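> prediction below, plus the sequence it came from.
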Amino acid sequence: MLKAVAVITSSEGISGKIFFTQEGDGPTTVTGSVSGLKPGLHGFHVHTFGDTTNGCLSTGIVNWQGLHFNPASKDHGGPEDENRHAGDLGNVNVGDDGTANFTIVDKHIPLSGPHSIAGRSVVFHEGRDDLGKGGHELSKITGNAGDRIACGIIGLQE
């Protein structure tokens, strides 16, 4: 079994931990607990780069290329869509207390191999991801989920 973790931080008081586990060639299970977010839905993605030297802005190129992890060069979509970035994990629902506890199982984010997410980053966005179906000019690129408000680098564990 492979395991990884991302420690979520932000300058806005958002914090938490996201754990990743994968058995063999099976799907990866993502289990997280994050606090300090505003209630409602927030876009949640794996971004291309594991670089937080400029906060969450350095997790993907600002001109949108290389933003969400996308080794197959597909359009942005939802987790259940065939046409989606590998890193498109949809939305996390935050309760009235500002906390989100969630589990996601996804076959597009392996922890090993040529398309591994190890060393990349996870990002929470300020708004809801429209899953590529919102009709906005950014829908098929980012899900029009707004600014990056918290992030962490995905590191393998022993």
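Happy to help now that I have it.

> rest of the way, CA atoms for contacts and neighbours
Noted.

> the longest strand in the protein is where?
strand 148-157 (DSSP state E).

> excluding its backbone neighbours, what's nearest T28?
Nearest non-adjacent residue to T28, counting by Cα to Cα, 6 or more residues apart in numbering: Q22, 4.6 Å away.

> so that neighbour makes contact with K3?
Yes: counting by Cα atoms under 8 Å, Q22 touches K3, with 6.6 Å between them.

> okay, and the common contacts of the two?
Contact criterion Cα atoms under 8 Å, 6 or more residues apart in numbering; residues shared by Q22 and K3: L111.

> among these two, which residue is more densely surrounded?
Counted by other Cα atoms under 10 Å, Q22 and K3 do not tie: Q22 has more neighbours, with 21 against 18.

> what about versus this one:
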Amino acid sequence: MISHSTMVNAVAVITGTNGRKGTVSFSVEGSGPTTVKGSLSGLPPGDHALIIHTYGNISNDWVSTVPPFKPAGADGFLENITVTSEGIATFEIYKTIPLSGTNSVIGRGLVVHASPSPDPGDGVAWGTIGLSY
């Protein structure tokens, strides 16, 4: 018997001050892990925490997205990403991140923070996670 799984895709268009920009895509099929792929530019070099925030409202930059999204004990933390000396980060993360249901991240904020976790500091780039087709 062939199993037919549903593919769900989402994307966050990332912006920030000083020309910071990029995209982060989310893709999951069935109950498998979510693939998170990102390509960002204009960021300060070094390690930065990538965190899902509760609210997708970016009208006041990243500040209006707080607090971190913590469904069922999760901490919203995706991963620390490394930005090159040229300000570029490309990454691929595999993690269980719901794109549907009660704990879905659709409509939530995605923030690149100034420092790595556990003390990530202020946001340096941000976006809202939305469905993509």
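Nice, I can see it. Values in this document were obtained by computation on a predicted structure and should not be read as measured data.

> still on that earlier bit, and the longest strand of structure 1, how far from structure 2 on average?
Mean deviation of strand 148-157 of structure 1 relative to structure 2 after superposition (mean Cα distance after the TM-score superposition for structure 1): 0.6 Å.

> can you tell me what part of structure 2 that strand aligns to?
Aligned by TM-score structural alignment, strand 148-157 of structure 1 falls on residues 123-132 of structure 2.

> for that stretch, buried residues please.
Buried residues in stretch 123-132 of structure 2, defined by neighbour count with 16 or more other Cα atoms under 10 Å: G123, V124, A125, W126, G127, T128, I129, G130, L131.

> got a list of contacts for that stretch?
When contacts are defined by Cα under 8 Å, 6+ apart, stretch 123-132 of structure 2 is touched by residues 8-17, 20-21, 43, 56-58, 61-63, 105-114.

> please flag which of these sit within strands.
8-15, 21, 61-62, 109-113.

> nearest residue to the middle of structure 1?
Nearest residue to the geometric centre of structure 1 (Cα atoms, centre = their mean): H45, 2.0 Å.

> quick one: contacts for that one?
By Cα under 8 Å, 6+ apart, the contact set of H45 of structure 1 is H68, G87, D88, L89, G90, V122, V123, F124.

> now the residues you listed: which count as buried?
Neighbour-count burial (16+ other Cα under 10 Å) applied to the contacts of H45 of structure 1 gives H68, G87, D88, L89, G90, V122, V123, F124.

> the fourth one against H47, yeah?
No: here L89 of structure 1 lies out of contact with H47, judged by Cα under 8 Å, at a distance of 10.6 Å.

> so G24 of structure 1: helix, strand or coil?
Under DSSP: H, G, I helix; E, B strand; the rest coil, G24 of structure 1 falls in the coil class.

> residue in structure 2 paired with it?
Per TM-score structural alignment, G24 of structure 1 is aligned with G30.

> same check, this time on V105 of structure 1
For V105 of structure 1, the aligned position in structure 2 is occupied by Y94, per TM-score structural alignment.
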